[in-house]
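**Q** following is a predicted model, sequence given first.
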Amino acid sequence: MYGWIWRHLPGNTWVKAFISLLLILGTVYVLFQYVFPWAEPLLPFSDVTVDESMGSVR
């Protein structure tokens, strides 16, 4: 898949590398701004159970 993307980007190696960097940064931005906040309520991170019978650790 990455090879296909690389072959279809315009320009020489430096231009392709710059466009690839922009694509990566854009993907990370979309994930952090839209996808992760949408998915957070669906994930069980707040369902933490601590057993009080274990006592204190010394």
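**A** Sure thing, it's come through. Residues are numbered from 1 along each chain as shown.

**Q** make it CA atoms for all contacts and neighbour counts henceforth
**A** OK.

**Q** touching the helix ranked longest in the chain from outside, list them.
**A** In the chain, taking DSSP state H as the definition, the longest helix is helix 13-30. Helix 13-30 has contacts (CA atoms under 8 Å, 6 or more residues apart in numbering) with 6, 9-10.

**Q** will you turn these into JSON lines that also has neighbour count?
**A** Output for the contacts of helix 13-30, formatted as JSON lines (neighbours: other CA atoms under 10 Å):
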{"residue": "Trp6", "neighbour count": "14"}
{"residue": "Leu9", "neighbour count": "14"}
{"residue": "Pro10", "neighbour count": "10"}
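
**Q** closest one of these to Ala39?
**A** Nearest to Ala39 among the contacts of helix 13-30, counting by CA to CA, is Trp6 at 30.0 Å.

**Q** one more structure, for comparison:
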Amino acid sequence: MYGWIWRHLPGPLVVRLFTAIALIITIVAVLLFVVFPWLEPQLPFNDVSV
């Protein structure tokens, strides 16, 4: 899968590298600020019944 993404990025090596880094940062930011806060109340880790 990573090879497929790398082959479809445009430009020379430097542009591909910056584009790949930007994609990684974007994915991490979306996970941290959108997905994980939405998912956290639905997880049963705070339901302690001992």
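**A** Nice, I can see it. The model shown is predicted, which means the values in this text are computed figures rather than measured ones.

**Q** what's the TM-score here?
**A** Put the two chains on top of each other and the TM-score (TM-score structural alignment, normalised by the length of the second structure) is 0.88; 50 aligned residues with a CA RMSD of 1.2 Å.

**Q** still on that earlier bit, which strands and helices sit next to the helix or strand following the longest helix of the first structure?
**A** Note on helix 13-30 of the first structure: by DSSP states H and E, the next helix or strand toward the C-terminus is helix 36-39. Using 3 or more CA pairs under 8 Å, 6 or more residues apart in numbering; DSSP states H and E as the contact criterion, no helix or strand is in contact with helix 36-39 of the first structure.

**Q** quick one: average offset of helix 36-39 of the first structure versus the second structure, please.
**A** Helix 36-39 of the first structure, aligned to the second structure and superposed, deviates on average by 0.4 Å (mean CA distance after the TM-score superposition for the first structure).

**Q** show me what counts as buried in that helix.
**A** Residues of helix 36-39 of the first structure include none that count as buried (16 or more other CA atoms under 10 Å).

**Q** and the contacts of it?
**A** The contact list for helix 36-39 of the first structure, computed with CA under 8 Å, 6+ apart, is empty.

**Q** quick one: the residue most central in space within the second structure from Val15 of the second structure, how far?
**A** For the second structure, the residue sitting closest to the mean C-alpha position, by CA atoms, centre = their mean, is Ile27 at 2.6 Å. From Ile27 of the second structure across to Val15 of the second structure, the span is 18 Å (CA to CA, to the nearest Å).

**Q** what's the answer for Val50 of the second structure, then?
**A** From Val50 of the second structure over to Val15 of the second structure (counting by CA to CA), the distance is 55 Å.
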